[in-house]
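Chemist: starting from these lines, generate the structure:
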Amino acid sequence: MDLSPLPVGSFVGAFLLAFPALFSIVNPVGAALIFNEIMEGRSRADRHRMAGKIGIYSTIVLLVSLWLGGYVLNFFGVSLAALRIAGGLVVAIRAWGLLMQPSAHEERKASAAAPAQYSGDEVAFFPLTMPFTTGPGTIAVAIALSSQRPASGIGTLSFFAGMSLAAIIISLMIWLCYRWSDSVMALLGNSGARVLSRLVAFLLLCVGVQIIVTGVLGVAEILFAHGPR
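Modeler: Modelled structure (predicted):
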């Protein structure tokens, strides 16, 4: 029983599910504005080098979370249906917070990245990649997305291929937005970034609700299969 409008067992369906969700939670455009403030006073070469390192580290964090997160939870006895419901709730709650209070989210990110303001390149992973760019919220969303994988079959490979492409494109966007953060700042400004944040947060909320629905349908299917005959 699967009423999902996205054929997640296909490469395209998995990509269309993962890309808007990851874009919404990472928000590379909005994060670039904070990155621009943190890197103030550094040379353009330093900014470009730091952006490249963060892009690489973000790729690793996203791919590991997408590929292994769901299986790790399954190892501890969490069923796929339960993982989908819990993951969907995490995504939806996170999206609701982004939608209602985008400024609070920006302040938390700025606070997390503050120790990097006067440090060297060693801060590229911590705190600029984690928790600033791909923090616990992003990892939770990635694990929730991985719970949407088909139970078995060749669709699983297509699913993870589509998810991986979405993660790689998000990482490329992080690199580009951070590399040209001064141009992003000039183009959008704080108000424009907040408008964009709310639009993508609504998309993330829809993805979270869809994941919950898929999990509930999975539980219903199990109950009907093991019910009285």
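
Chemist: can we go C-alpha only for contacts and neighbour counts from here?
Modeler: Will do.

Chemist: where is the longest helix in the chain?
Modeler: If you go by DSSP state H, the chain has its longest helix at helix 181-226.

Chemist: which elements pack onto it?
Modeler: Judged by 3 or more C-alpha pairs under 8 Å, 6 or more residues apart in numbering; DSSP states H and E, the packing partners of helix 181-226 are helix 11-26, helix 28-38, helix 80-100, helix 102-113.

Chemist: out of those helices, nearest to Ile169?
Modeler: Judged by C-alpha to C-alpha, the one of those that comes nearest to Ile169 is helix 11-26, at 8.2 Å.

Chemist: before we go on, could you also do this sequence so I can check it against the first one:
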Amino acid sequence: MDFKPLLTLLAIVNPLAIVPFFIHYTQDFTRAQRRRTVGVASFSAFVVIAASALLGIRVLEFFGISLASFQVGGGMLLLTSALNMLNAQPAEAKPNTKELQDGAEKAAMGASIAVVPLTIPLLTGPATISTVVIYAERAQTVLQMATLVGYGVVIGLATAVCFTLAEPIARFLGKTGINVMTRLMGLILAALAVEVMADGLHKLFPALR
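Modeler: Okay, the predicted model is just below:
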């Protein structure tokens, strides 16, 4: 069984790095509201990954985009995310301060923040979606596709665990610990990004082999 897609997704999503955001958004929530937010965010992350795996290729075909081109573009996006992580920044593009304030205001008005911004874009964004689409194309059997969707379940569970234990994790790791973890995941992601781009370039330019 190939665990490379799971490692890549864990590196990109990196729910540990989102723990401070979760604490920020749910600081005024009751225990029941926080539990519901954890459940919705975890399930939403799974839905994004599953939908990307099952429908991503069809979307590419609809727009007439070759997978090789998508691999090169997706690989570049992954590499950019990895560079962000090596600087101890989350992999996906995050809202700026004003957007954070706007999100808090929406939460105060009763809008759920579990899907936006916790799931999209904090947990799953363009880098995550492009990664799933690339690996979905490589799935040759129904079992391999089911495994990829199953990895979405693992990501959802990892997210649920990290968010449920958010405050103890933040106290134990501290800002330094979370930064070190983010940099390590970024290094792994950079290596995987190079492999994805190299595979795409070989398909576009067979002479490179």
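
Chemist: got a markdown table for the helices and strands packed on helix 181-226 of the first structure, with distance to Arg198 of the first structure too?
Modeler: Below are these laid out as a markdown table (distance: least, C-alpha to C-alpha, whole Å):
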| stretch | distance to Arg198 of the first structure |
| --- | --- |
| helix 11-26 | 9 |
| helix 28-38 | 11 |
| helix 80-100 | 5 |
| helix 102-113 | 7 |
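
Chemist: and those helices: which comes nearest Gly162 of the first structure?
Modeler: Taking C-alpha to C-alpha, helix 11-26 is the member of these nearest to Gly162 of the first structure, at 4.4 Å.

Chemist: identify the residues contacting that closest one?
Modeler: 6-8, 95, 133-134, 137-138, 141-142, 145, 158-163, 165-167, 170, 197, 200-201, 203-204, 207 (C-alpha atoms under 8 Å, 6 or more residues apart in numbering).

Chemist: quick one, which of the helices and strands packed on helix 181-226 of the first structure is nearest to His226 of the first structure?
Modeler: Minimum separation from His226 of the first structure across those (C-alpha to C-alpha) falls at helix 80-100, 15.1 Å.

Chemist: burial count for the aligned partner of Asp199 of the second structure in the first structure?
Modeler: Under the alignment (TM-score structural alignment), Asp199 of the second structure maps onto Thr214 of the first structure. By the measure other C-alpha atoms under 10 Å, the count of residues near Thr214 of the first structure is 21.

Chemist: what's the matching residue for Val115 of the second structure over in the first structure?
Modeler: Residue mapping for Val115 of the second structure onto the first structure gives Phe125, with TM-score structural alignment as the criterion.

Chemist: any idea how far that match lies from Ala114 of the first structure?
Modeler: 14 Å (C-alpha to C-alpha, to the nearest Å).

Chemist: any idea whether the aligned residue in the first structure for Gly64 of the second structure is helix, strand or coil?
Modeler: Under the alignment (TM-score structural alignment), Gly64 of the second structure pairs with Gly77 in the first structure. Secondary structure for Gly77 of the first structure, judged by DSSP: H, G, I helix; E, B strand; the rest coil, is coil.

Chemist: give the burial count for Gly77 of the first structure, as a bare number.
Modeler: Residues near Gly77 of the first structure, counting by other C-alpha under 10 Å, number 10.

Chemist: check the one 3 residues further on too.
Modeler: Using other C-alpha under 10 Å, Leu80 of the first structure has 22 other residues around it.

Chemist: and for Gly41 of the first structure?
Modeler: Applying other C-alpha under 10 Å, I find that Gly41 of the first structure has 12 neighbouring residues.

Chemist: Arg42 of the first structure now?
Modeler: For Arg42 of the first structure, the count of nearby residues is 12 (other C-alpha under 10 Å).

Chemist: what secondary structure does the equivalent of it over in the second structure sit in?
Modeler: In the second structure, the residue matched to Arg42 of the first structure (TM-score structural alignment) is Phe29. Counting by three-state DSSP, the backbone at Phe29 of the second structure sits in coil.
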